[in-house]
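Colleague: below are the sequence and a predicted model for it; my questions follow.
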Amino acid sequence: MRSRRKRLPALLLGTALVAGVLGFGTMASAADPDAADRAGRGAGVSAAAAAHAGHNMAPSTRASGDDADGDGYIPAVPQVTGVTPSEANPEPRYFHEFQANCSVTHTAPDDPIVFPGQPGKSHDHTFMGNTSTNASSTTDSLYGGGTTCKAPGDASAYWMPSLFKGEKKILPIGPQVIYYKAGVTDYTSVRPFPKGLRFVVGNPMQSAQEFRDHPGWVEGWECGESFKNIDFPSNCPAGSQLNLRMQAPSCWNGLHLDTPDHQSHMAYPLVKAGTNDNVCPASHPVALPMVEFKMAFPADGDMSQVRLASGRGYSFHYDFFNAWEERTLKAMVDHCVVGGLQCDPRGYDQNRPEEGAVLDEEYRLP
């Protein structure tokens, strides 16, 4: 369960399952190089965001579900205003995180964030968590629904471009690790996601260098003794795993659950000048958990035919749509993130058993 936390660079603002081991599985990660748009200072849509269509991702401007007027902006209710980014430096804790372990549910050419209400318009995605996710998913349709996450209170939808070897779809096997952690130095300032928050991490149209320079980059594609790869390794040892980790922005503007480019309402923490401290920018002052995908696909031998539905390995990106039961998410965030613990999906830190667990043996809030 050990996770390595990296220092974020200071340059940002802002269908039936067919599991195979013919080469391995699926992945996640991508980048939007338009820093001004990430900062979300304006309401405009960046060229990079317009390109995120690997889906042919045009900005969403279509009435649907949660966006009745179709302008792409979904306001938070209530909005969170008057927040000043915390520059406090609490007692150092190497860990402040918990896991949400969620298995694959299905695959489909749908994307309820980028192409809401338009089934079949996206490239193929591999979905985890909520079992009902489709092109028409809304906050209400997801909330309280069935889930493959270990905690029944997590009905959130998680998805990424499907992985192929040739024409065969390769799926991750078993529960995938999704971390919720502090992205800011003041881990005690992190608060739960607002219900219905959604965003896209990365850009399927990004270049290899943009993927490498993306603030969410952790260690690239890995298998065997091959590390920090921008694209897929050429060969993976028999019986190994292809792994990828990608971090999401964790600072929120407090105003919108979504924006037309699906990114501008979120930003990565900045490194405070003259320090090593990560703080949220003034434009996005609300510290939320930093989601980190840690995907693992079965890998075996020649990887030359491996690709993502969105393209090369560096086109990796992923989507998150929050549908946690509020009390459960708050309990996990308060105990594990704010409490400075390294928790499993029950909210239990095996290195600090005296702190207890948040959830019972069935992963439910007592």
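Modeller: Received the coordinates, thanks.
Colleague: only C-alpha atoms for contact and neighbour calcs from this point on.
Modeller: Noted.
Colleague: make sure His335 is indeed in a strand.
Modeller: No - according to DSSP: H, G, I helix; E, B strand; the rest coil, His335 belongs to no strand; its state is helix.
Colleague: show me where this structure has helices.
Modeller: 35-39, 47-51, 139-142, 208-213, 326-332 (DSSP state H).
Colleague: surely Asn253 touches His284?
Modeller: Yes - between Asn253 and His284 there is a contact under CA atoms under 8 Å: 4.0 Å.
Colleague: who touches both of those two?
Modeller: 265-266 (CA atoms under 8 Å, 6 or more residues apart in numbering).
Colleague: distance to Leu242 for the helices of the chain - can I get that in JSON lines?
Modeller: Putting the helices of the chain into JSON lines (distance: least, CA to CA, whole Å) gives the following:
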{"stretch": "helix 35-39", "distance to Leu242": "29"}
{"stretch": "helix 47-51", "distance to Leu242": "27"}
{"stretch": "helix 139-142", "distance to Leu242": "30"}
{"stretch": "helix 208-213", "distance to Leu242": "17"}
{"stretch": "helix 326-332", "distance to Leu242": "29"}
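Colleague: this is the other structure I want to compare:
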Amino acid sequence: MKFLSSLLVLAGSAEAALRFGCATLSIQRIDPLVQPGHVPSAHLHQIVGGNAFNASMDPKDGDIADRATCTSCTFSEDFSNYWTAVMFFKHSNGSYKRVPIMQNGALPNGINGGMTVYYTQQDFSSNGNQKITAFKPGFRMLVGSSAATSKQGKGLKFVCLADKGTRFPELDDFPTSPCKGGIMTVHHFPACWDGKNLDSPDHQSHMYNTVNDAFQNSGPCPSSHPVRVPQVAYETLWDTTQFNSMWPSGGANPFVLSYGDNQGYGTHADYVFGWKGDALQRAMDSSCMFTACENGRPLKSQAVAQMNKCQVKSQVGENIDGWLPNLPGMEGM
């Protein structure tokens, strides 16, 4: 408890808000949180971040920031891993095709797929003035559940894009008509930590969710989880436009997530911390916001070509492209 008490009495305030791009590191069926060591895992994921990513990623193996040699993210000191389920289009003939990923319009051009990652402490337009405690080596968490069949709560959303700048309205499930600019999936993680456990058996209980929708300021942390950590969020933009002319008659949603979910309630995301040294804490203690945090102010950053170059080969070796008779790992669905 001495460690926890010291966190709660730290003076000063945090002002930083990070928003940055990460290119696709790999798309494959491994999941070191939910199915560690399984090759392949049950369903397909898109992964970004450091190249220490593998099927087990046991914390006992050491800090991934010390084992990674490159990262697909903007900040070259961030070897964390971030991953989500992949989106597919289901044709009326029963075949499936993976939906391409496109970059956020607010990011530099040329990023290979991937996602936009946020570490905020207040909301989308303000970096606030709270004390934010960075995650520790070995920290990991999961938001959402692939088994969910109804709305899970705030922070897990879909946006029907008119263009890449569309942010509202946020929907609990898949759009019910073709979207002119594609579909964005949004995952907001809990921002209250118990201050003791770097993980928990369900990868969720060590965290408490006070998140509000649409990057609104999160509520206060409860006494059970009193440590305010960065508000992590992912945005993934799926280029569904090539399928708009193929919508089935009657308007039924033709998109599914890689574990067979055509409603979207089971949308989920995973996070493993891997920032080098005190880089994330330095950022959270600074007054920078978004691109103003780059180029050593206070974080080291890298060019898009370097981000795209960092990749991890598939350990599974299965075909995930073209028209497929089944979702990968979901034969018979």
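Modeller: That came through fine. Note that this is a predicted model, so its numbers are computed, not measured.
Colleague: between the helices of structure 1, which one is closest to Asp111 of structure 1.
Modeller: Taking CA to CA, helix 139-142 is the member of the helices of structure 1 nearest to Asp111 of structure 1, at 13.7 Å.
Colleague: which residues touch the residue mapped onto Gln231 of structure 2 from structure 1?
Modeller: Mapped onto structure 1 by TM-score structural alignment, Gln231 of structure 2 lines up with Met290. Counting by CA under 8 Å, 6+ apart, Met290 of structure 1 touches 179-183, 247-250.
Colleague: what's the closest of those residues to Ser264 of structure 1?
Modeller: Pro249 (10.2 Å).
Colleague: give the aligned equivalent of the closest one in structure 2.
Modeller: With TM-score structural alignment as the criterion, Pro249 of structure 1 lines up with Pro190 in structure 2.
Colleague: what's the burial count for that match?
Modeller: Neighbourhood size, Pro190 of structure 2 [other CA atoms under 10 Å]: 26.
Colleague: tell me which residue lies nearest the centroid of structure 2.
Modeller: Taking CA atoms, centre = their mean, the centroid of structure 2 lies closest to Tyr234, which sits 3.9 Å from it.
Colleague: please report how far that residue lies from Pro40 of structure 2.
Modeller: Distance, Tyr234 of structure 2 to Pro40 of structure 2, using CA to CA, to the nearest Å: 24 Å.
Colleague: just Phe20 of structure 2 next, same as before
Modeller: Using CA to CA, Phe20 of structure 2 is found at 30 Å from Pro40 of structure 2.
Colleague: swap in Tyr271 of structure 2?
Modeller: With CA to CA as the criterion, Tyr271 of structure 2 and Pro40 of structure 2 are 19 Å apart.
Colleague: same check on Asn262 of structure 2?
Modeller: To Pro40 of structure 2, Asn262 of structure 2 is 22 Å away according to CA to CA.
Colleague: cool, Asp58 of structure 2 as well?
Modeller: From Asp58 of structure 2 to Pro40 of structure 2 the distance is 17 Å (CA to CA).
Colleague: got the end-to-end distance for stretch 86-106 of structure 1?
Modeller: End-to-end for stretch 86-106 of structure 1, by CA to CA: 40 Å.
Colleague: residue in structure 2 paired with Pro215 of structure 1?
Modeller: In structure 2, Pro215 of structure 1 lines up with Lys154, judged by TM-score structural alignment.
Colleague: from memory that match sits against Pro190, does it?
Modeller: No - counting by CA under 8 Å, Pro190 is not a contact partner of Lys154 of structure 2; they are 10.1 Å apart.
Colleague: now do the shared contacts for those two.
Modeller: Shared contacts of Lys154 of structure 2 and Pro190 (CA under 8 Å, 6+ apart): Val211.
Colleague: which single one of the contacts of Met290 of structure 1 is nearest to Met128 of structure 1?
Modeller: Nearest member of these to Met128 of structure 1, counting by CA to CA, is Tyr179, at 13.9 Å.
Colleague: now which residue in structure 2 aligns to that closest one?
Modeller: Taking TM-score structural alignment, the alignment pairs Tyr179 of structure 1 with Tyr118 from structure 2.
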